[in-house]
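1. pasted the sequence and its predicted model underneath.
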Amino acid sequence: MPISKPHSTLGATNTSSCIDLAMYLEKENNDLDKLLQKTNSISKKREIESRKQFFFSHSKNNISTNEVISNIDSNIKKLGKTDAKYFAPTINFSPQELKYMLQIVSNRKEVKNIWELNNKDYVHFCDKIKEYTKVIMTNYAKNFNRENKGLKSGKDLVYFAKIEHFRKFKGTDKEVINGDYKVGDFKPGINSHVHIIVSRKDKTQRLKLTPITKERSTTRTIGGNTYHVGFDRMKWINMNEKSFDDFFHYKRRERERFNNQYILKNGSPKEKEALLKEIEIKEQSIEKTKHHAKNYTRNTSKGRSW
């Protein structure tokens, strides 16, 4: 399942400017610049340059870091000095999801490394992630239950996102502890994910939006005015999972579903045992259906006279 986490920050304080976070998200392009300096091949330089990623919003691509900082930092009407000014959600795909996404954009059975994609397929892959990110941010907006206040989709938010394709090992990773890799080494395989900077205020600057609130969904009445507050993070993840399956036409296995993964990780022994039995029955039923359909197609094909 694509895990969407509404972080408050990524190591920076979110009560002031987003400049530190925005500059931090330049790290992958900085690494590509280092690669550029190590090659003299014109064709290789072009390939490396074409792999750089820039910020995008709900309506625009190739946004500069300065524009991101300016827009987020100025969208703070009526926020106090110690109030959160922005949040930093991330979208992290499972290995199965990444494998499937790469298969459909490249028509290849397996892609082991992002560098294996030609430029056309690479752009297509990134474009699909951008489109899906916009769906996720519409889910984000809807999950605040403020449609009556004009918050209906991602276009009503002030947010900027950036795709990253690489991850590095940290000192806490078991591969580093075991001595297989060093801190700062690139992790092997496909590691594409998305970082988002989203303003605390909506585009009109009338609404305060807090995705890390403990309240999931609450209706309040103050001064005769009734309004809705809260953000259900579990609901958001489930919405994003369904959106992924619909958007990419992904046939998700029962064991991959977020609700099932959550129970298998956090449920009681009895709950886990019952769920595993239920999953087994469902998967056996699906396999029988596939087997029957395959045999039916084969048998009807034999009987054709053309």
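-> That came through, no problem.
2. CA atoms for contacts and neighbours, from now on please.
-> OK.
3. wait, what's in contact with residue 119?
-> 47, 50 (C-alpha atoms under 8 Å, 6 or more residues apart in numbering).
4. one more time with 7 Å
-> With C-alpha atoms under 7 Å, 6 or more residues apart in numbering as the criterion, no residue contacts residue 119.
5. how much space between it and residue 46?
-> Per C-alpha to C-alpha, to the nearest Å, residue 119 is found 10 Å from residue 46.
6. what do those two both touch?
-> Counting by C-alpha under 7 Å, 6+ apart, residue 119 and residue 46 have no common neighbour.
7. can you tell me how far the nearest residue to residue 271 once chain neighbours are set aside sits from residue 285?
-> Nearest non-adjacent residue to residue 271, counting by C-alpha to C-alpha, 6 or more residues apart in numbering: residue 263, 7.2 Å away. Separation of residue 263 from residue 285 (C-alpha to C-alpha) stands at 22 Å.
8. which of the two has more residues huddled nearby?
-> Neighbour count, other C-alpha atoms under 10 Å: between residue 263 and residue 285, residue 263 has more, with 15 against 12.
9. that one contacts residue 273, doesn't it?
-> No: Residue 263 is beyond contact range of residue 273, at 10.1 Å (criterion: C-alpha atoms under 7 Å).
10. which element is the most centrally placed residue in the chain on?
-> Centroid check for the chain by C-alpha atoms, centre = their mean gives residue 91 as the closest residue, at 2.0 Å. Using DSSP states H and E, residue 91 maps to strand 86-92.
11. can I assume residue 5 sits in a strand?
-> Yes: Residue 5 forms part of a strand when assessed by DSSP: H, G, I helix; E, B strand; the rest coil.
12. quick one: the residue nearest to residue 271 is in a strand?
-> No: counting by three-state DSSP, one finds residue 263 to be helix, located in no strand.
13. what ranges do the helices span in the stretch 1-150 of the chain?
-> 19-24, 27-37, 42-50, 65-74, 95-106, 119-142 (DSSP state H, counting those that start in this stretch).
14. which SS class is residue 220?
-> Residue 220 ends up strand, using three-state DSSP.
15. separation between it and residue 226?
-> For residue 220, the distance to residue 226 equals 6 Å [C-alpha to C-alpha].
16. and residue 34, how many neighbours?
-> The burial count for residue 34: 11, using other C-alpha under 10 Å.
17. that should have said residue 14, apologies.
-> Neighbours of residue 14 (other C-alpha under 10 Å): 22.
18. and for it, nearest residue in space, chain neighbours not counted?
-> In this structure, residue 14 finds its nearest non-sequential neighbour in residue 84, 5.3 Å apart by C-alpha to C-alpha, 6+ apart.
19. and here's the other structure:
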Amino acid sequence: MYITITPQQTQGNFSQSAADYVAYLEKENESLSPPEQEHFFNQYGDKVTAEQVIAEIDGNTKKLSKHEPKFYAITVSPSKAELRQLKDHSKDLKAYTRELMKAYAQSFHREIHGRPPNIDDIKYFAKVEHQRYFKGTDREVRENQPMASKILELQHQKRRIQRGEEAGNLNLIKERIAQLEKSAPHKLEGKRIVQGMAKPGHQTHVHLVVSRRDASNSVSLSPGSKYRASEVMLHGKLVKRGFDRDQFYTQAEKVFDANFGYQRNFVEQYHSRKLMVQNPKLYYSTILGLPANEKALALKLLGKSGVHLPQIPTNKVQLALRTIKALKRGVEVAIKSGSIGI
């Protein structure tokens, strides 16, 4: 499971309206017939219009300055293995999102009218999407980049020749471009994978638009708070503050696993990613110390994520520092590109 929480910004400034983001989320519907289209939904409704989403999010910003985020975008991206566990991607992910947002509310260390926040305090709208596109950070795009750069250079040369700015053989340039296209390490249906190309297979995920203010428009609920769980005196009153991301991400996995019977491997767990950052040697030692079948699956998952796997020692005595370093480099690259769903 790969979950991101981000304040929406445009050219360094926080978006003053959810309109642009909602329009972006509606694009997938443009090529679909009405029965195939996905609608916005929230905790209690399945067919919320884009206009209602914009009106409710934009109208729930009391006391927020233009220098503060008005809403947060949350993206929930199940891995391919997690998607295989679902019977109906759209229906199951809607149900999961509703349970996930209960955990979101419970992760705030705040009080609303003297009580902890609950799901009815969260104003959010969500939308299921079934397509994803290659990004510049994806392994396939990165490893194709040397070819892409050479092709671009040749295309520029071809245009200069066509404009009469330099001499050259257009047929030879076309042949060279064709050779480079053919030799690209990653292709999809015979075409070189480039940024913006649709990814193959099941890519279903969920986008959420979550108001910074609670549903009563009286309390600020910021998942981007730098405070975890603390209390501070404000206007002579002791006020709770903070959002526990560790709790939220951990609960996100537990909710999915419990609802869909998913057996989560060590490298798929949120706490293992934290361990990789905090204590990489222990992280890789733990992987190599897993039972044979779990270790094999862990290494397979890492390999599918684009991690270069060196020859793995057969026991802890043989565990070499160079092996740990090689694994660390590969996993860090995969996590940065978002290809490891943790």
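-> Received it, and whenever you're ready, just let me know what you need. These numbers come from a predicted model, not from an experiment.
20. could you tell me the TM-score of the two chains?
-> Scored against TM-score structural alignment, normalised by the length of structure 1, the superposed chains reach a TM-score of 0.73; 246 aligned residues with a C-alpha RMSD of 2.3 Å.
21. thinking again about what came up before, state the distance from the equivalent of the residue nearest to residue 271 of structure 1 over in structure 2 to residue 251 of structure 2.
-> Residue mapping for residue 263 of structure 1 onto structure 2 gives residue 275, with TM-score structural alignment as the criterion. As for residue 275 of structure 2, its distance to residue 251 of structure 2 is 17 Å (criterion: C-alpha to C-alpha).
22. next: residue 286 of structure 2.
-> For residue 286 of structure 2, the distance to residue 251 of structure 2 equals 22 Å [C-alpha to C-alpha].
23. what does residue 122 of structure 2 give?
-> Distance from residue 122 of structure 2 to residue 251 of structure 2, by C-alpha to C-alpha: 17 Å.
24. repeat for residue 223 of structure 2
-> As defined by C-alpha to C-alpha, residue 223 of structure 2 lies at a distance of 15 Å from residue 251 of structure 2.
25. and residue 67 of structure 2, by the same measure?
-> Distance, residue 67 of structure 2 to residue 251 of structure 2, using C-alpha to C-alpha: 31 Å.
26. before we move on, what about residue 323 of structure 2?
-> Distance of residue 323 of structure 2 to residue 251 of structure 2, computed by C-alpha to C-alpha: 32 Å.
27. more neighbours: which of those two?
-> Using other C-alpha under 10 Å, the more surrounded residue of residue 323 of structure 2 and residue 251 is residue 251, with 20 against 16.
28. the counterpart of the more buried one in structure 1 in helix, strand or coil?
-> Using TM-score structural alignment, the equivalent of residue 251 of structure 2 in structure 1 is residue 239. Secondary structure, three-state DSSP: residue 239 of structure 1 is helix.
29. got a list of what residue 239 of structure 1 touches?
-> Contacts of residue 239 of structure 1 (C-alpha under 7 Å, 6+ apart): residue 139.
30. how close does it sit to residue 132 of structure 1?
-> Taken as C-alpha to C-alpha, the span from residue 239 of structure 1 to residue 132 of structure 1 is 12 Å.
31. before we move on, what about residue 295 of structure 1?
-> 36 Å.
32. more neighbours, those two?
-> residue 132 (17 against 11).
33. against residue 194 of structure 1, how distant is the more buried one?
-> Residue 132 of structure 1 is 10 Å from residue 194 of structure 1, by C-alpha to C-alpha.
34. any idea what residue 63 of structure 2 aligns with in structure 1?
-> Using TM-score structural alignment as the criterion, residue 63 of structure 2 maps onto residue 78 of structure 1.
35. repeat for residue 231 of structure 2
-> With TM-score structural alignment as the criterion, residue 231 of structure 2 lines up with residue 219 in structure 1.
36. quick check: closest non-adjacent residue to that match.
-> In this structure, residue 219 of structure 1 finds its nearest non-sequential neighbour in residue 228, 4.5 Å apart by C-alpha to C-alpha, 6+ apart.
37. remind me which helix or strand the equivalent of that neighbour over in structure 2 belongs to.
-> Per TM-score structural alignment, the equivalent position to residue 228 of structure 1 in structure 2 is residue 240. Per DSSP H and E: residue 240 of structure 2 is located in strand 237-241.
38. just the buried positions in that strand, please.
-> Using 16 or more other C-alpha atoms under 10 Å as the test for burial, strand 237-241 of structure 2 gives 240, 241.
39. what separates that strand from the chain centre, distance-wise?
-> Chain-centre distance of strand 237-241 of structure 2: 32 Å, with C-alpha atoms, centre = their mean, to the nearest Å.
40. mean shift between it and structure 1?
-> Compared with structure 1 after the fit, strand 237-241 of structure 2 shows a mean deviation of 1.4 Å (mean C-alpha distance after the TM-score superposition for structure 1).
41. where in structure 2 does stretch 153-164 of structure 1 fall?
-> Against structure 2, stretch 153-164 of structure 1 falls on residues 118-129 (TM-score structural alignment).
42. let me fix that, I meant to ask about stretch 35-45 of structure 1.
-> Alignment of stretch 35-45 of structure 1 against structure 2: no match, by TM-score structural alignment.
43. stretch 291-304 of structure 1 now?
-> Against structure 2, stretch 291-304 of structure 1 falls on no residues (TM-score structural alignment).
44. state the distance from residue 144 of structure 1 to residue 88 of structure 1.
-> Here residue 144 of structure 1 is placed at a distance of 16 Å from residue 88 of structure 1 (C-alpha to C-alpha).
45. and residue 208 of structure 2, how far from residue 6 of structure 2?
-> Distance from residue 208 of structure 2 to residue 6 of structure 2, counting by C-alpha to C-alpha: 11 Å.
46. mind checking what residue 201 of structure 1 lines up with in structure 2?
-> Using TM-score structural alignment, residue 201 of structure 1 sits opposite residue 213 in structure 2.
47. quick check: buried residues in the host helix or strand of that match?
-> Using DSSP H and E, residue 213 of structure 2 falls within strand 205-214. Of all the residues in strand 205-214 of structure 2, those buried under the rule 16+ other C-alpha under 10 Å are 205, 206, 207, 208, 209, 210, 211, 212, 213, 214.
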